[in-house]
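[1] sequence first, then the predicted structure, then my questions.
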Amino acid sequence: MTSTDSSDASTDDRSTLRANCADCFALCCTAFGFQRSADFPINKPAGTPCLNLADDFSCSIHHSLRARGFRGCTVFDCFGAGQYVSQKLFGGTSWRERPDTSAEMFSTFAVVRQLHEMLWYLAEAAERATASELSGPVAQFRREILRALDGDASEILATDVERIRLEVRQTLIDVSEEARGGYAAGAEADLSDDLHPSADLVGRDLRSIRLCGADLRGAYLIAADLRRGDLAGVDLLGADLRDARLEGADLSGALFLTQLQVDAAQGDDTTVLPAALSRPRHWLA
């Protein structure tokens, strides 16, 4: 993410919130750890390089991660935090060149990723709240986060991320309620009682259920069947879409959908995505 004037948070430049691995010191492959599971075939402690990390910070098995059991790597999104920390905050000097900076760099990356993720959601909230009283709080939070990112690593580490996250979350909920109001007003009776925040919908066949306007924030939609479904006005903030069937589904009007959620799901060339997101390579294989 390039430095942005914190006095102007109205510009939605999501390109700065997308990962650019070429300008990153493989922070996602070093800072975070993982345990052997369905998503990873090995254990890796936090703060250590992945065994597949090449000398130029690229992944030596990038094109076969899924086949080799590193599915978790394919559904991770740093929201552009990697290049921001590597290039802006640490001036393009890697943790290999300066091992003494590694701990601070990795910790800063974890914080910046959270801040960038919130900026991604707030960018969408700003689009949806242009004619609403909520546009003020949305713009305020965007300015606050951008000001925090303008600091150096130590200042960013001192940011009260949890407080900002809680307040941003409530604002996103308010934006969602307003955006979904038009759907629920005339069809509330058609919405299943099972469709609610944090709902357990693992493996459920939802093709016969009206979804438009549903609040599925934080819902477990693992392997759920949403094929050919219309998800207009559906709040998917934090929903778990691993292996969800999205073939032929229309998600163009879904709320707070991210690339990592799409990457974790199953879809095809008939799945309709929001303009800000791209079709995963494995959908077309």
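    Good, I have the coordinates.
[2] contacts, neighbours, all on C-alpha from now
    OK.
[3] residue ranges of the helices in the stretch 151-285 of the chain, please?
    Assigned helices in the stretch 151-285 of the chain, in chain order: 153-157, 161-187, 259-264 (criterion: DSSP state H, counting those that start in this stretch).
[4] among those, show me which one is buried the most.
    Greatest average neighbour count among the helices of the stretch 151-285 of the chain goes to helix 259-264 (a mean of 21), per mean count of other CA atoms under 10 Å.
[5] and here is the other one:
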Amino acid sequence: MPSPFPSRRLPVLSQKPSSAALRADCSRCFALCCVALPFAASADFAVDKPAGRPCHHLLGDFSCGIHARLREEGFAGCAVFDCFGAGQQVAQTTFGGRDWRRFPELARPMFAVFPVMRHLHELLWYLTEAAALPRARPVHGALRRRRDAVEQLTRADAETLSAVDVAALRDEVNPLLLRASELARAAAPGRRQNLRGADLAGADLRGADLRGASLRGALLVAADLSGADLRLADLTGADLRGADLCGADLGDALFLTRSQLASAVGDTSTRLPAHLERPPHWRPRR
């Protein structure tokens, strides 16, 4: 497939994609995450489920029969999943509000498009975040052009979307995101640690000074980060499942997602970026 970023200058959108467009709205979706995606029995999912088969907890109105107790029922993976608004984009824009139950002939293409759209919306979210970093100003123009190209691609038809090479697209975008991260993290004092992809599962990082650290893709499952200073740390793709963030300072952490926070443990003393809400399952300050 040709690059979705042609050499000609693309029209610039009047404003960045709204936060609502990049946030899941299940009321405007057809439970695509509960059908299109596979489950593997594990600590995150209580059962195996192949892609394309509805979860047995899915109700006739596309709602979840155990939504209020997903963690208790062994579906923590569902509780933390975030489609970045891809579900409603596929349901309402790509397929014009037609659902896979009333129009079963749409099921296969709809389920094929959803994972692609999810990747596109995730990239759109990262590009939007990067373009808002004041210290990344030298690459703001390039970031916005890339963001506009991805946004245009999300409006394509199902056939075009199904053919998107997501890996190639990420390879095109990542250098810009890395440069934006480097520019933003340069404001952190002292030596900035490079822990990209590090295996820190279960590590004792209590009170650690991780200001400006690169933690991209780091494995931090069950790590103790209580009281750690993570200001300006790049957390792109870091696995925070079960990580203890109680009292940690993530006030201006870079590329921190709702899903990462939902998979971690924190309390009311955990400092978060202003645009992110404290997950409801977090406990009071200990």
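    Received it, and whenever you're ready, just let me know what you need. Worth saying up front: this structure is predicted, and the values here are computed from it rather than measured.
[6] columns distance to Gly253 of the first structure on top of the helices of the stretch 151-285 of the first structure, output as JSON lines?
    Formatted as JSON lines, the helices of the stretch 151-285 of the first structure follow (distance: least, CA to CA, whole Å):
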{"stretch": "helix 153-157", "distance to Gly253 of the first structure": "34"}
{"stretch": "helix 161-187", "distance to Gly253 of the first structure": "10"}
{"stretch": "helix 259-264", "distance to Gly253 of the first structure": "14"}
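[7] to Cys212 of the first structure, which of the ones you listed lies closest?
    helix 161-187 (6.4 Å; CA to CA).
[8] and Glu73 of the second structure, how many neighbours?
    12 (other CA atoms under 10 Å).
[9] correct me, but it touches Ala46?
    Yes - the criterion here is CA atoms under 8 Å, and Glu73 of the second structure meets it with Ala46 at 7.3 Å.
[10] which non-adjacent residue is nearest the equivalent of Thr74 of the first structure over in the second structure?
    Aligned counterpart of Thr74 of the first structure in the second structure: Ala79 (TM-score structural alignment). Leaving aside its chain neighbours, Ala79 of the second structure sits nearest to Leu70 (6.1 Å; criterion: CA to CA, 6 or more residues apart in numbering).
[11] thought that neighbour was touching Cys78?
    Yes - under the criterion of CA under 8 Å, Leu70 of the second structure makes contact with Cys78 at 7.0 Å.
[12] any idea how far the residue lying closest to Ser10 of the first structure once chain neighbours are set aside is from Ala125 of the first structure?
    Setting aside the residues directly before and after it, Ser10 of the first structure is nearest to Ala139 in space (CA to CA, 6+ apart), at 6.9 Å. To Ala125 of the first structure, Ala139 of the first structure is 9 Å away according to CA to CA, to the nearest Å.
[13] who's more crowded, the two?
    Set Ala139 of the first structure next to Ala125 and count neighbours by other CA under 10 Å: Ala125 wins out with 24 against 18.
[14] where do the helices of the stretch 1-150 of the first structure begin and end?
    71-74, 81-83, 102-128, 135-149.
[15] highest average neighbour count across those?
    Counting by mean count of other CA under 10 Å, helix 81-83 has the highest mean neighbour count of the helices of the stretch 1-150 of the first structure, with a mean of 29.
[16] contacts for that helix next, please.
    Residues from elsewhere that reach helix 81-83 of the first structure (CA atoms under 8 Å, 6 or more residues apart in numbering): 1, 17, 19-21, 23-28, 109, 112-113, 116.
[17] give me the mean distance between it and the second structure.
    When the second structure is overlaid, helix 81-83 of the first structure sits 0.6 Å from its aligned residues on average, using mean CA distance after the TM-score superposition for the first structure.
[18] now do stretch 166-174 of the first structure
    Looks like 1.1 Å for stretch 166-174 of the first structure (mean CA distance after the TM-score superposition for the first structure).
[19] now Ala274 of the second structure. Nearest residue, chain neighbours left out?
    Gly251 is the one closest to Ala274 of the second structure (CA to CA, 6+ apart), at 7.4 Å.
[20] cool, Asp205 of the first structure as well?
    In space, and not counting its chain neighbours, Asp205 of the first structure is closest to Asp225: 4.7 Å by CA to CA, 6+ apart.
[21] which residue in the first structure aligns with Pro104 of the second structure?
    Alignment note (TM-score structural alignment): Pro104 of the second structure maps to Pro99 of the first structure.
[22] identify the residues contacting that match.
    Applying CA under 8 Å, 6+ apart, no residues qualify as near Pro99 of the first structure.
[23] how far away is it from Thr93 of the first structure?
    Computed as CA to CA, the Pro99 of the first structure to Thr93 of the first structure distance reads 10 Å.
[24] got it, and Arg281 of the first structure?
    Between Arg281 of the first structure and Thr93 of the first structure the computed distance is 32 Å (CA to CA).
[25] who's more crowded, the two?
    Each of Arg281 of the first structure and Thr93 has its neighbours counted (other CA under 10 Å); Thr93 has more, 14 against 10.
[26] so how far is Thr101 of the first structure from that one?
    Counting by CA to CA, the gap from Thr93 of the first structure to Thr101 of the first structure is 9 Å.
[27] quick one, what contacts the closest residue to Ala265 of the first structure other than its chain neighbours?
    Excluding the flanking residues, the one nearest Ala265 of the first structure by CA to CA, 6+ apart is Asp243, at 4.4 Å. Contact analysis of Asp243 of the first structure by CA under 8 Å, 6+ apart lists Ile222, Ala223, Ala224, Ala264, Ala265, Gln266.
[28] distance to Phe256 of the first structure for the residues you listed - can I get that in CSV?
    Formatted as CSV, these follow (distance: CA to CA, whole Å):
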residue, distance to Phe256 of the first structure
Ile222, 17
Ala223, 20
Ala224, 18
Ala264, 15
Ala265, 15
Gln266, 18
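[29] need the max-distance pair from those.
    Comparing every pair within these by CA to CA identifies Ala224 and Ala264 as the most remote, at 12.3 Å.
[30] which neighbours do these two have in common?
    In contact with both Ala224 of the first structure and Ala264: Leu241, Asp243, Ala244, using CA under 8 Å, 6+ apart.
[31] Ala187 of the first structure is nearest to which of the helices of the stretch 1-150 of the first structure?
    For these, proximity to Ala187 of the first structure was assessed by CA to CA; helix 102-128 is nearest, at 21.0 Å.
[32] elements contacting that closest one?
    If contacts are counted by 3 or more CA pairs under 8 Å, 6 or more residues apart in numbering; DSSP states H and E, helix 102-128 of the first structure sits against helix 81-83, helix 135-149, helix 153-157, helix 161-187.
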